[in-house]
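Q: Okay, here's the prediction I keep looking at, along with the sequence it came from:
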Amino acid sequence: MDIPSLSPYAFKFGPIAVHWYGIFMAISIAVGGYYLYKQATKLNYDEDFLLNLLMIVVIFGVIGARLMFVLANYPEWFVKDPVQVFKIYEGGLSWHGAVLGGFLAGLYYCRKKGVRINPLEDFAVVGLALGNMLVRVGNIFNHEVLGRPTEFFIGRWPAQLVGVAIGAFLLIRYFYVQKKHMPDGYQFWSFIFYYQLLRGVFEETVKDVPLVWPVYLNEEWGIGLFTMTQVATPFILILAYWMIKRVLNDPNRQYYD
């Protein structure tokens, strides 16, 4: 969707401008963090540990998201315009970088403290799914992540809304699976699997991004194969599937309500 009348700014105070993108991101972090905190305290996790963990995951998640985005799209910024790298409020974050940065930092901290991470990464799914929905809405206000032009009446594919739908589906799925009493760790890795699958098949096919492996392009329908994300999709699916099988086959697996 590209709606020219939408402003990326929620409000301004003199030279200080608050972007809708940042507001939506903050809401998803706050809601996701609160949910993880409340659920983890029910399992008797230490409150100070949880607060420190959330702070670490958020910081390194944002760092990972920005670095991955810049490396994949504008690596020349590091040399020609380093200040641009820090302009997160203008948009430009990689979902995969956020998950990777937050996960690795959280894993390191949990191992350092001798704490199991599996239940915690499961609880993080709510924030990840909600974040995918709200950040895609922020993309609409920022006039980015546009769909490919088509010759249909819609003009462009509403790629951001496709992303919102994927996040909404996975959020609903999370609460449905919670009733199934699955072993801890399953929710997180199955979320990664289905998110990557749905994004690669639906969102990336209609998103207006370069094709790194141009196997197919239909300009009338506005669909194309393969983007960088689609090329990476099989590898991520294999990793996620392997982790799911590992969780399900772990003789020491634990369950939670």
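A: Here it is on my side, so go on.

Q: Only C-alpha atoms from now on, for both contacts and neighbour counts.
A: Noted.

Q: Any idea how far the one helix or strand residue 61 maps to is from the middle of the chain?
A: Using DSSP states H and E, residue 61 sits in helix 47-73. For helix 47-73, the gap between its own C-alpha mean and the chain's C-alpha mean amounts to 12 Å (Cα atoms, centre = their mean, to the nearest Å).

Q: Which residue ranges of the chain form helices?
A: 20-42, 47-73, 77-80, 82-85, 95-113, 118-123, 125-142, 159-178, 186-198, 204-206, 228-249 (DSSP state H).

Q: can you list these in a markdown table and add distance to residue 218 and mean neighbour count?
A: Output for the helices of the chain, formatted as a markdown table (distance: least, Cα to Cα, whole Å; neighbours: other Cα atoms under 10 Å):
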| stretch | distance to residue 218 | mean neighbour count |
| --- | --- | --- |
| helix 20-42 | 31 | 18 |
| helix 47-73 | 23 | 18 |
| helix 77-80 | 32 | 11 |
| helix 82-85 | 34 | 13 |
| helix 95-113 | 27 | 18 |
| helix 118-123 | 39 | 21 |
| helix 125-142 | 24 | 24 |
| helix 159-178 | 16 | 18 |
| helix 186-198 | 20 | 21 |
| helix 204-206 | 10 | 25 |
| helix 228-249 | 17 | 16 |
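
Q: And here is the other one:
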Amino acid sequence: MFAALPLVLPFPDISPDIFRLSIGGFEIAPKWYAAAYIFGILGGWLMARWLVMRPRFWRNGKLPMTKGQVEDVMTWVTLGIVLGGRLGYVAFYQPGYYLQNPGEILAVWQGGMSFHGGALGVALAVGIYAWRKGISVPAIVDIAALVAPLGIGLGRVANFVNAELWGRPSELPWAVIFPGGAAQACANVGEFCARHPSQLYEAILEGLILLIVLWIVALRGGLKVPGLIFGLFLVGYGAARTFVEHFRVADAQYITPDNPLGHVVGTPEFGLTMGQLLSLPMVAVGLLVLLIARRARPA
């Protein structure tokens, strides 16, 4: 069946639904994408609880918050992810459409979430919570940065399972033949169109590798330098996302016959996608945070 592209991979036989169950005429079909959010938040909560129970990781052995406060702040984080992610998608990727259809802005079940919007939402939520409770803002954002790559990685794996946000056409041995007419709409590639599995690139770089690096730094005393982990997260995620955008297909609304790569700044040949335009400021802010953290580091 795939003789036209012998060195690429067929899409695995996996459904976006974890399972389907019909009860009394109602169908229950939980999604892997929803599970990624749930397990990401649950895993983040468990890691944060573990951190705040160990004084040796913190400056002068002073814990930044209690276990109860970790549980409280996770509620705020969840709201920040959902509301920020949705509103970020509306503002960054589809403002014109939602201005004409405001009733669909909160229709998250229709799809459409932005990581950058979710990150801003979380930052605002934890900032408000820290201010209200008198908790150190650098400490709470360091904890948030340490646990965030878990949810990011799981979310990108779920994007792959959903066969969405795929990459540009490729003939590499690990390129994947994604299903659907849109994924197969490649010119001059033969019978089938294989693409970069850019979702998995992001899962590895923004999720697994970033998680490992941040935890190595944290366990070696990084949490004793307020802001260090947060700065590293901003630089790491921003750089990884900027890199992967070279292999990922831009959102459809930005792609035209004259602008096939979907650049929003620059020329059709040399420019930035929306993902890069939103990620590069993260790198700049992260470098500034690292500079401030270094200067504040105790001798």
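A: Cool, the structure landed. Predicted model only: the values in this text are computed from it and were never measured.

Q: coming back round to it: mean per-residue distance, the helix holding residue 61 of structure 1 to structure 2?
A: Mean deviation of helix 47-73 of structure 1 relative to structure 2 after superposition (mean Cα distance after the TM-score superposition for structure 1): 1.5 Å.

Q: Which residue numbers in structure 2 does that helix align to?
A: The alignment of helix 47-73 of structure 1 onto structure 2 (TM-score structural alignment) covers residues 67-93.

Q: Where in structure 2 does stretch 188-195 of structure 1 fall?
A: Here stretch 188-195 of structure 1 aligns to structure 2 at residues 230-237, judged by TM-score structural alignment.

Q: residues in contact with that stretch?
A: Contacts of stretch 230-237 of structure 2 with the rest of the structure, by Cα atoms under 8 Å, 6 or more residues apart in numbering, involve 138, 141-142, 144-146, 205-206, 210, 214, 279, 282-290.

Q: Distance check, the closest residue to residue 146 of structure 2 other than its chain neighbours against residue 264 of structure 2.
A: Excluding the flanking residues, the one nearest residue 146 of structure 2 by Cα to Cα, 6 or more residues apart in numbering is residue 214, at 6.2 Å. Applying Cα to Cα, to the nearest Å, the value for residue 214 of structure 2 to residue 264 of structure 2 is 32 Å.

Q: Just to check, residue 194 of structure 2 is in contact with residue 177?
A: Yes. Applying Cα atoms under 8 Å, one finds residue 194 of structure 2 in contact with residue 177, separated by 4.2 Å.

Q: So for these two, which residue has more residues nearby?
A: Set side by side, residue 194 of structure 2 and residue 177 show more neighbours around residue 194, with 30 against 25, by other Cα atoms under 10 Å.

Q: ok, residues contacting stretch 87-104 of structure 1?
A: Outside of stretch 87-104 of structure 1, the residues within contact range by Cα under 8 Å, 6+ apart are 19, 21-22, 56-70, 121, 132, 139, 142.

Q: if you set the cut-off to 6 Å instead, what comes out?
A: Contacts to stretch 87-104 of structure 1, defined as Cα atoms under 6 Å, 6 or more residues apart in numbering, come from residues 22, 57, 60, 61, 62, 64, 65, 66, 68, 69.

Q: from the residues you listed, which single one is nearest residue 152 of structure 1?
A: Nearest to residue 152 of structure 1 out of those is residue 69 (Cα to Cα; 30.8 Å).

Q: Can you tell me how far the residue nearest to the closest one when sequence neighbours are not counted is from residue 165 of structure 1?
A: The shortest distance from residue 69 of structure 1 to any non-neighbouring residue, by Cα to Cα, 6+ apart, is to residue 94 (4.9 Å). Residue 94 of structure 1 sits 18 Å away from residue 165 of structure 1, going by Cα to Cα.

Q: And for residue 2 of structure 1?
A: Using Cα to Cα, we find residue 2 of structure 1 at a distance of 17 Å from residue 165 of structure 1.

Q: next one: residue 144 of structure 1
A: Counting by Cα to Cα, the gap from residue 144 of structure 1 to residue 165 of structure 1 is 17 Å.

Q: Likewise for residue 77 of structure 1?
A: Distance, residue 77 of structure 1 to residue 165 of structure 1, using Cα to Cα: 32 Å.

Q: Likewise for residue 130 of structure 1?
A: Distance from residue 130 of structure 1 to residue 165 of structure 1, by Cα to Cα: 11 Å.

Q: what's the mean distance for stretch 237-245 of structure 1 versus structure 2?
A: Following the fit onto structure 2, the mean deviation recorded for stretch 237-245 of structure 1 is 1.2 Å by mean Cα distance after the TM-score superposition for structure 1.

Q: What span of structure 2 is that stretch aligned with?
A: On the basis of TM-score structural alignment, stretch 237-245 of structure 1 is assigned to residues 283-291 in structure 2.

Q: contacts for that stretch?
A: 228, 231, 234, 235, 238.

Q: can you put the residues you listed in TSV and add distance to residue 221 of structure 2?
A: Shown next, in TSV, are these (distance: Cα to Cα, whole Å):
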residue	distance to residue 221 of structure 2
228	10
231	15
234	19
235	19
238	23
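
Q: circling back: what is the helix holding residue 61 of structure 1 packed up against?
A: Packing partners of helix 47-73 of structure 1 (3 or more Cα pairs under 6 Å, 6 or more residues apart in numbering; DSSP states H and E): helix 95-113.

Q: residues in structure 2 matched by the helix it packs on, start to end?
A: The aligned range for helix 95-113 of structure 1 is 115-133, by TM-score structural alignment.

Q: How much space separates residue 254 of structure 1 from residue 39 of structure 1?
A: 16 Å.

Q: hang on, I meant residue 115 of structure 1
A: Residue 115 of structure 1 is 15 Å from residue 39 of structure 1, by Cα to Cα.
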